[in-house]
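Engineer: after the sequence you'll find the predicted model.
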Amino acid sequence: MLFNSLDFAIFLPIVFILYWFVTNSNLKLQNLLIVAASYLFYGWWDWRFLSLILFSTVVDYSVGRKLRTEENQTKRKALLWTSILVNLGFLGFFKYYNFFLDNFVSAFSFFGIDITANTLNIILPVGISFYTFQTLSYTIDVYKRRLEPTKDFIAFSAFVSFFPQLVAGPIERATHLLPQFYKKRTFDYTKAVDGMRQILWGLFKKVVIADNCAEFANQIFNNSADMNGSTLVLGAVFFTFQIYGDFSGYSDIAIGTSRLFGFDLMQNFNFPYFSRDIAEFWRRWHISLSTWFRDYLYIPLGGSRGGTWMKVRNTFIIFIVSGFWHGANWTFIVWGALNAIYFLPLLLTKNNRNNLETVAQGRYLPNFKELSLMLLTFGLTVFAWIFFRAENITHAITYISEIFSASICEVPQFTERLEALKITKLIALFLLMEWVGREGQFAIEKIGLKWNRFFRHLMYYSIILLIIWYGGKEQQFIYFQF
């Protein structure tokens, strides 16, 4: 069930009414309704994958209960590894089995040894990378005694399967989200209205920006061999806004929907394309995943506490693993390694904690230095996205080679250039609104509150009209494939 579908437009009000007008007097019934709604929401794609969520839920709940009473450290580690192996085993089988098999065969073929191996026709369960990491955060935090294990199976099931963020995050920590299922929720009109604003902005990002950028990004990337350098640059820029509008749009809808039900989710994107260096970019892009890898991988490996070699090693590990998390393709690994290369100079010169405040805070415009740094960081990011979008390494290298050829000086050549110009104007409007609202949680949060009632509602209705005008394509979200 897609957020930008008619199915969800019917599903959400029904669940909302049942939640606040039927089950609101009983916390357990509210949580049970969330579980039922979440399983229905997820099963809309393929009901067979519900067994994976249920099995993962039972395993981690049982491991948590056992960790509660177990004091023997060896047995505690065995319980922890049971959870890790079960969850990562599912993830590894469904997502990476064919990748490892193909590369295993290729490695032996390189040495002249032919091995016959059959790949499997495996369907990747939607969102498996997200809920796997969410359940792992629970087991790890219980093991480290940061969190008291729950006795409430229904509340834990709701935490694992919570439908607003089940498929593509934010990847919530158990320490933050799980306790919210223990508390009685009361309807908060202000929070609900704020949630609707964020849903509206998320739909604008997805339907108006991402889906339209996708039309041209796909056209250019899929036919890159016939395109000149300037056209390929446009393709990379269109994809840059496609992936941001698509993924941050999903997060906005998820966070806004959660607010309708009285829950607070963590901010997942914080205007990353206004970053002044790559370290700031990664503090602002997919925050829930970046902080997950920082807390559960980077810091346990030693973080930046050791010598230069350890800093370099840990940086490459976290970025490459992050890249591989995105998909079973060497392009993602190269994308991760490239970001590590971007990040290393900042880490080694101890400048990776600069730019912690919002750019041009309290000012209308950035100064020349800030603008230059933003453009440089944006350019590096666009270049890295080419590997993320390319079909394979060869495709990426060929694409980049043509960009750095003489044809970059030619006029862009692709069909529907006038339509692309219209979308470019929408992107400019989008960036303007993001810039004006960059000190809030999302762009129109602060903008609308500062304007009087007439102009505020004019903005909302204009956004709704744009969504209706450009809607109807019902494209899946990019991160569903991860």
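Structural biologist: Great, that's in hand. Residues are numbered from 1 along each chain as shown.
Engineer: use CA for all of it now, contacts and neighbours both
Structural biologist: Noted.
Engineer: tell me the contacts of residue 462?
Structural biologist: Counting by Cα atoms under 8 Å, 6 or more residues apart in numbering, residue 462 touches no other residue.
Engineer: from the chain's centroid, how far away is whichever strand or helix holds it?
Structural biologist: According to DSSP states H and E, residue 462 maps onto helix 453-470. Distance of helix 453-470 from its chain centroid, counting by Cα atoms, centre = their mean, to the nearest Å, is 26 Å.
Engineer: take the one below as the second:
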Amino acid sequence: MVFSTPVFLFYFLVLTLLVYYLVPRKLRNVVILISSLIFYYWGEQTYVVIMFLSTAIDFTHGLLVEHFKGKGQLKYAKMAVASSMFFNLLLLLFFKYWDFLASSFQALGLTFMPVLGVHLPIGISFYTFQTMSYTIDVYRGDTRAQRNIINFGTFVTLFPQLIAGPIIKYKDLGDQIDQRDTSIDKFGSGVQMFMIGLGKKILIANNVGMLWDSYKAMAASDLTVAGAWLGVLAFTFQIYFDFSGYSDMAVGLGRMLGFEFLPNFDHPYISRSITEFWRRWHISLSTWFREYLYIPLGGNRCSKGRWVFNLFVVWAATGIWHGASWNYVIWGLYFFVLLLVEKLWLGRLLSQLPKAVQHVYTLFFVLVSWAIFALEDFGQLGAYLKVMFGMGGVPLADGTFGYYLTSYLPILCAAAVASTNLGRVLYGKLSPRTSQAVCAALVILGLVICTGYLVDGTYNPFLYFRF
């Protein structure tokens, strides 16, 4: 089940909210837990067992860590943390990376790992990271172990962010799991945020996604330089509005239930450097790797050689986290190189250039990165990049490019404007009464239009479900 479906919007969500607000407060986590398991079972069925397993493992290990720390037995506390990480990484390794590793070894002539055809459980990259960070934080003393398994299960399975994030750390949500406030204003704010996300997904991501699919399906011989860049531009908007739209919907749903999640995106395409881009893109993932990998490795408080190694490990891990394919590793290491160059010398030079030049520089390298990210087949990727840079005698443009540009120009312009903070600036200039009226009108209009698209259309993918 995904958020952008009539089944979720008009049946699951309505029923869940109705029951949630009718039961006593002490039973609300039970309602969320049951609803979340139904939500996950709808799409994964028997793989819901993994949710029970992950919940039981980390709930038990959190108690063990706190028990041993309380007795001053740090050795055993560390062993409990290591055990928790082992089980979580084992789940991730088997379900997400077994077939990838087996295929890679077999390509080298090594057949000791059979390809099993393992199905990737939706959201496993997100909830395993969340539960891993829980036991680490208990050991660090950043949070207390949860002693109510219903409450802990609510954290693990929380349906607003279960299958595509944002990645939420228990230390940021634990107090809200135990007790949270609800209000009409907070609920209304949640509805507004949800509709912003739904609009991003349905009205922008889905429409530009069809343009990218058209170019992705073309043979290299049918591409032109301008067409290849237009296709990547479409994917650039699709992945942003798809993922940030889902994150906005998650934040909105959380508010409807009384939670407050940290934002996951902050207008990344207005960045003036790659460093800034990664402070604004997928914030919860960047924060997770910084807190639980980069800093424990030594961060930048070490020799330059060690720092470069730490950066390399983090970005290799960032790449492979996104998918079991070598193009994601290349994508991660591509950003490693760019960030390393910026931090060593380019950053100072870049800051002295006009802002427009900084924007163009950043967007150029971001667009190239999305070509690497989007094309898993190395042959297709190599051919596409060659066309983008005019290699092989390809034409600059043709009639197909002109047709697609004319047809999609309005939605591309809308996506470009929506990628900036212009809407927030204009909204901030309205009076409170006017802003409330505008919000109410936009929510109703947005729901009507999005529902029309959902009922009439069949193209409705969520890109980050496979990660």
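Structural biologist: Structure received. These figures come from a predicted structure and were not determined experimentally.
Engineer: follow-up on the earlier one: got the buried residues for the helix holding residue 462 of structure 1?
Structural biologist: Of the residues in helix 453-470 of structure 1, those scored as buried under the neighbour-count criterion (16 or more other Cα atoms under 10 Å) are 456, 459, 463, 467.
Engineer: with stretch 305-322 of structure 1 instead?
Structural biologist: Taking 16+ other Cα under 10 Å as the neighbour-count basis, stretch 305-322 of structure 1 is seen to contain the buried residues 311, 312, 314, 315, 316, 317, 318, 319, 320, 321, 322.
Engineer: for the counterpart of residue 197 of structure 1 in structure 2, which non-adjacent residue is spatially closest?
Structural biologist: In structure 2, the position corresponding to residue 197 of structure 1 is occupied by residue 192, as judged by TM-score structural alignment. In space, residue 192 of structure 2 comes closest to residue 443 once its chain neighbours are excluded; the distance is 6.4 Å by Cα to Cα, 6 or more residues apart in numbering.
Engineer: ok, residue 7 of structure 1 next?
Structural biologist: Skipping the residues right next to it in sequence, residue 7 of structure 1 comes nearest to residue 1 by Cα to Cα, 6+ apart, at 6.6 Å.
Engineer: does the one you found really touch residue 40, like I thought?
Structural biologist: No: look at residue 1 of structure 1 against residue 40 with Cα atoms under 8 Å: they stay out of range, at 9.1 Å.
Engineer: what residue of structure 2 matches up with residue 55 of structure 1?
Structural biologist: Checking TM-score structural alignment: residue 55 of structure 1 goes with residue 53.
Engineer: helix or strand: which one has its match?
Structural biologist: Using DSSP H and E, the element containing residue 53 of structure 2 is helix 48-70.
Engineer: could you tell me where the longest helix seen in structure 1 falls in structure 2?
Structural biologist: Of all the segments assigned as helix in structure 1 under DSSP state H, the longest by residue count is helix 229-260. Aligned by TM-score structural alignment, helix 229-260 of structure 1 corresponds to residues 225-256 of structure 2.
Engineer: next, count neighbours for the closest residue to residue 56 of structure 1 other than its chain neighbours.
Structural biologist: Counting by Cα to Cα, 6+ apart, the nearest residue to residue 56 of structure 1 once its immediate chain neighbours are dropped is residue 87, at 6.7 Å. By the criterion of other Cα atoms under 10 Å, residue 87 of structure 1 has 25 neighbours.
Engineer: list the buried ones in the host helix or strand of residue 81 of structure 1?
Structural biologist: Assignment of secondary structure by DSSP H and E places residue 81 of structure 1 within helix 73-91. Taking 16+ other Cα under 10 Å as the basis for neighbour counts, the residues of helix 73-91 of structure 1 that come out buried are 76, 79, 80, 83, 84, 86, 87, 88, 90, 91.
Engineer: quick check: that helix compared with structure 2, mean distance?
Structural biologist: For helix 73-91 of structure 1, the mean deviation from structure 2 after alignment is 1.0 Å (mean Cα distance after the TM-score superposition for structure 1).
Engineer: run the chain-centre distance for that helix.
Structural biologist: For helix 73-91 of structure 1, the gap between its own C-alpha mean and the chain's C-alpha mean amounts to 25 Å (Cα atoms, centre = their mean).
Engineer: relative to helix 50-69, how tilted is that helix?
Structural biologist: When axes from the mean of the first three to the mean of the last three Cα atoms, to 10 degrees is applied, the directions of helix 73-91 of structure 1 and helix 50-69 differ by 170 degrees.
Engineer: would you mind identifying the next helix or strand past helix 73-91 of structure 1?
Structural biologist: Per DSSP H and E, the helix or strand that comes after helix 73-91 of structure 1 is helix 97-110.
Engineer: from the contact counts, what lies against that following helix?
Structural biologist: Using 3 or more Cα pairs under 8 Å, 6 or more residues apart in numbering; DSSP states H and E as the contact definition, helix 97-110 of structure 1 packs against no other helix or strand.
Engineer: may I see the buried residues of that helix?
Structural biologist: The neighbour-count check on helix 97-110 of structure 1 (16+ other Cα under 10 Å) flags 98, 99, 100 as buried.
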